[in-house]
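K.L.:
coords please:
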Amino acid sequence: MQQLVFATNNAHKLEEVAAKINGKIKLLSLTDIGCVEDIDETGTTFRENASLKSKFIYDKYHVNCFGDDSGLEIEALNGEPGVYSARYAGEHGNHAANIDKVLTSMKGVTNRKANFRTVISLIWNGDEHFFEGVINGTIRNDRSGTAGFGYDPIFQPDGYDKTFAEMSLAEKNKISHRAIAMADLLFFLKKV
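P.N.:
Coordinates of the predicted model:
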């Protein structure tokens, strides 16, 4: 079975991707390969950050791998939080503070259009390939739901009457930005 390292320490992302791969490829985490370093996200775009992660792992461990960078882009906030989604309120990974900052910034704003975007950088046998997924939706006025992570409690995808945080993992994995990008990656791997 082919092996593929996902360059992340985010347990939620690992769970989503493992469910999407569904045993077709042996998915390895950074812990599985003994990588304890933090990979700095110093890029200014999702593509740059995804590439930094995959190249770091490939250069150091010489294994097929992929990195992703994802974020929420809100039209009324000129695309913010964007590439800074995980640290929008300052501290990296403080989801509650990030949501609070978005809700405060959106008070009284009628244009609630937003999207989640994922860019994946796959390094396969030394060559880099990119895959992107986008899902459009709106920002709710309040949190709703307890599943998922990040901005899921305030993001309602178009065509649905509930947030990502109100969906099961299986429901979210059918339509999410990461699921779309992963489907393209898996299609690519079928051909190689």
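K.L.:
contacts and neighbour counts: CA atoms only from here.
P.N.:
Noted.
K.L.:
So which bits of stretch 120-129 are buried?
P.N.:
I120, S121, L122, I123, W124, E128 (16 or more other Cα atoms under 10 Å).
K.L.:
which outside residues touch that stretch?
P.N.:
The contact list for stretch 120-129, computed with Cα atoms under 8 Å, 6 or more residues apart in numbering, reads 47, 50-51, 54-55, 58, 63-69, 130-132, 181-182, 185.
K.L.:
Show me what the strand or helix carrying L14 packs onto, helices and strands only.
P.N.:
Taking DSSP states H and E as the criterion, L14 maps to helix 11-21. Helices and strands touching helix 11-21, as assessed by 3 or more Cα pairs under 8 Å, 6 or more residues apart in numbering; DSSP states H and E, comprise helix 169-175, helix 177-191.
K.L.:
Now, the contacts of stretch 120-129 that are in strands?
P.N.:
In this view, those that belong to strands under DSSP state E are C65, F66, G67, D68, D69, F130, F131, E132.
K.L.:
so of the helices and strands packed on helix 11-21, which one's packed in deepest?
P.N.:
Using mean count of other Cα atoms under 10 Å, the stretch among the helices and strands packed on helix 11-21 with the largest mean neighbour count is helix 177-191, at a mean of 17.
K.L.:
G133 and A183 touch, don't they?
P.N.:
No. Applying Cα atoms under 8 Å as the test, G133 and A183 come out as separate, 9.1 Å apart.
K.L.:
Could you pull out the buried residues of stretch 56-71?
P.N.:
Applying 16+ other Cα under 10 Å to stretch 56-71 flags F56, I57, Y58, V63, N64, C65, F66, G67, D68, D69, S70, G71 as buried.
K.L.:
Next, the second sequence, to be compared with the first:
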Amino acid sequence: MKGPKIGLYAGSGTSHSWLWFLDLFEKAGFYDLVFLDEFCVGNNDIEGLDVLVISGGDTFAVAKSLGKQGARNIKAFVEHGGMYIGSCAGAYLPMNSSKKPLDLFNFVDVKITNLSKTLPLAQIKTCKFCTSYGCEFVFHPVREAVALKTTRFLDKKNTMEFTAPLYGGPGMT
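P.N.:
You can find the predicted model right below:
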């Protein structure tokens, strides 16, 4: 069975976390991968993909590097049936924001639940616990590995177990 064609954004603003997706796709038997940067997204090289993945990093830097044209192309990709998978910065990216340049990507009407004007008490290190966001803070209370068991992507009879790093990302409602 042929798998989906997956575009993995590894351009400006991303951290090394796109490598974790690469490992996951390899374990799942998906090898039809293309690596993308901001120029590929801006040139709409995502048009022929089934899935677009944006991993973690600096959400503001990702948004700035993709820019207005990248935002338009991602929105059109999803509106035409493409699947968007975002983790950490990639999950924050399409959420509603009034902050520039995130305001180019207001695609999903959700509320960030880990955004606060006052921080809960940090149990280990404040500098690894939060980051400023305008006059508020985004905080990440969990920073460890998590064991996952999932249904295999295209084969419902087989399951897959793996450990994934969990270093932050949005809580949302």
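K.L.:
Give me the TM-score for these two chains.
P.N.:
The TM-score (TM-score structural alignment, normalised by the length of structure 2) is 0.35; 106 aligned residues with a Cα RMSD of 5.3 Å.
K.L.:
and the buried residues of stretch 56-71 of structure 1, which two are the farthest apart?
P.N.:
Pairwise distances across the buried residues of stretch 56-71 of structure 1 (Cα to Cα) peak at 26.2 Å, for the pair V63 and G71.
K.L.:
about what we covered before: compare the helices and strands packed on helix 11-21 of structure 1 and give me the one nearest K26 of structure 1.
P.N.:
Across these, closest to K26 of structure 1 is helix 177-191 (Cα to Cα), at 12.3 Å.
K.L.:
circling back to that earlier point, got the angle between the helix holding L14 of structure 1 and helix 177-191?
P.N.:
50 degrees (axes from the mean of the first three to the mean of the last three Cα atoms, to 10 degrees).
K.L.:
quick one on the thing from earlier: okay, the ones in strands among the contacts of stretch 120-129 of structure 1 in a markdown table with distance to H177 of structure 1 next?
P.N.:
Converted to a markdown table, these look like this (distance: Cα to Cα, whole Å):
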| residue | distance to H177 of structure 1 |
| --- | --- |
| C65 | 19 |
| F66 | 16 |
| G67 | 14 |
| D68 | 11 |
| D69 | 11 |
| F130 | 14 |
| F131 | 11 |
| E132 | 8 |
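K.L.:
mind listing what's buried in the helix holding L14 of structure 1?
P.N.:
K13, L14, E16, V17, A18, K20, I21.
K.L.:
Does anything pack onto the helix or strand where K64 of structure 2 lies? Which helices or strands?
P.N.:
Element membership for K64 of structure 2, per DSSP H and E: helix 59-79. Taking 3+ Cα pairs under 8 Å, 6+ apart as the contact definition, the neighbouring helices and strands of helix 59-79 of structure 2 are helix 38-42, helix 89-92.
K.L.:
If we use 10 Å, what do you get?
P.N.:
Helices and strands touching helix 59-79 of structure 2, by 3 or more Cα pairs under 10 Å, 6 or more residues apart in numbering; DSSP states H and E, are helix 38-42, strand 51-54, strand 83-86, helix 89-92.
K.L.:
could you redo the ones you listed as CSV and give each row distance to F25 of structure 2 and mean neighbour count?
P.N.:
Putting these into CSV (distance: least, Cα to Cα, whole Å; neighbours: other Cα atoms under 10 Å) gives the following:
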stretch, distance to F25 of structure 2, mean neighbour count
helix 38-42, 21, 19
strand 51-54, 11, 22
strand 83-86, 13, 16
helix 89-92, 17, 23
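K.L.:
can I get these in a markdown table with distance to E136 of structure 2?
P.N.:
Below are the helices and strands packed on helix 59-79 of structure 2 laid out as a markdown table (distance: least, Cα to Cα, whole Å):
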| stretch | distance to E136 of structure 2 |
| --- | --- |
| helix 38-42 | 28 |
| strand 51-54 | 25 |
| strand 83-86 | 23 |
| helix 89-92 | 15 |
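K.L.:
Which among these is found nearest to Q69 of structure 2?
P.N.:
helix 38-42 (5.4 Å).
K.L.:
if we can go back for a sec, would TSV of the helices and strands packed on helix 11-21 of structure 1 with distance to L4 of structure 1 be doable?
P.N.:
Converted to TSV, the helices and strands packed on helix 11-21 of structure 1 look like this (distance: least, Cα to Cα, whole Å):
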stretch	distance to L4 of structure 1
helix 169-175	19
helix 177-191	11
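K.L.:
closest to N98 of structure 1 out of those?
P.N.:
helix 177-191 (19.3 Å).
K.L.:
Which secondary structure elements does the closest one sit against?
P.N.:
helix 11-21, strand 65-74, strand 113-124, strand 127-139, helix 169-175.
K.L.:
I'd like to know how far E26 of structure 2 sits from A147 of structure 2.
P.N.:
18 Å (Cα to Cα, to the nearest Å).
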